[in-house]
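1. got a predicted model here, sequence first, then my questions.
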Amino acid sequence: GEWIESMWDCMLVGDVSCIPFFLATVVIGNLVVLNLF
């Protein structure tokens, strides 16, 4: 599945507070991948 599908599921159950969490996850994930290679 796509990474954003879990954000939609979180927003259905929760509220808008999911957005900053997933943005931070994507940014940190990209930094980790860039540092590995």
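-> Thanks, I have it.
2. contacts and neighbour counts: CA atoms only from here.
-> Will do.
3. identify the residues contacting Met11.
-> Contacts for Met11 (C-alpha atoms under 8 Å, 6 or more residues apart in numbering) come out as Cys18.
4. next, the buried residues of the one helix or strand it maps to.
-> Per DSSP states H and E, Met11 falls inside helix 5-13. Buried positions in helix 5-13, judged by neighbour count with 16 or more other C-alpha atoms under 10 Å: Met7, Cys10.
5. ok, second structure coming up, stack it against the first:
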Amino acid sequence: MGNPASYYSTVLLLLVIFSLALSYPQAKKYEVKFLSI
């Protein structure tokens, strides 16, 4: 646990997962909008 590199990579991974979780519903919304045209 006191390793700065592993801590940084863990935070980076969480940030990527968080941004994917935020962008996924928007992508689904655009997909539904595209299919409804």
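-> Yes, it's here. What you see is a predicted model; the values in this text were computed from it and never measured.
6. TM between them?
-> TM-score of the superposed chains, computed with TM-score structural alignment, normalised by the length of the first structure, equals 0.55; 24 aligned residues with a C-alpha RMSD of 1.2 Å.
7. if we can go back for a sec, so where in the second structure does the following helix or strand past the helix holding Met11 of the first structure end up aligned?
-> Sequence-wise, the next helix or strand downstream of helix 5-13 of the first structure (DSSP H and E) is helix 18-36. Residues 6-24 of the second structure are where helix 18-36 of the first structure aligns, with TM-score structural alignment as the criterion.
8. that stretch vs the first structure, mean deviation?
-> Compared with the first structure after the fit, stretch 6-24 of the second structure shows a mean deviation of 0.3 Å (mean C-alpha distance after the TM-score superposition for the first structure).
9. spatially central residue in the first structure, please.
-> Centroid check for the first structure by C-alpha atoms, centre = their mean gives Phe22 as the closest residue, at 2.7 Å.
10. residue contacts, it?
-> Residues counted as contacts of Phe22 of the first structure (C-alpha under 8 Å, 6+ apart) are Met7.
11. what number of residues lie near Val33 of the first structure?
-> 9 (other C-alpha atoms under 10 Å).
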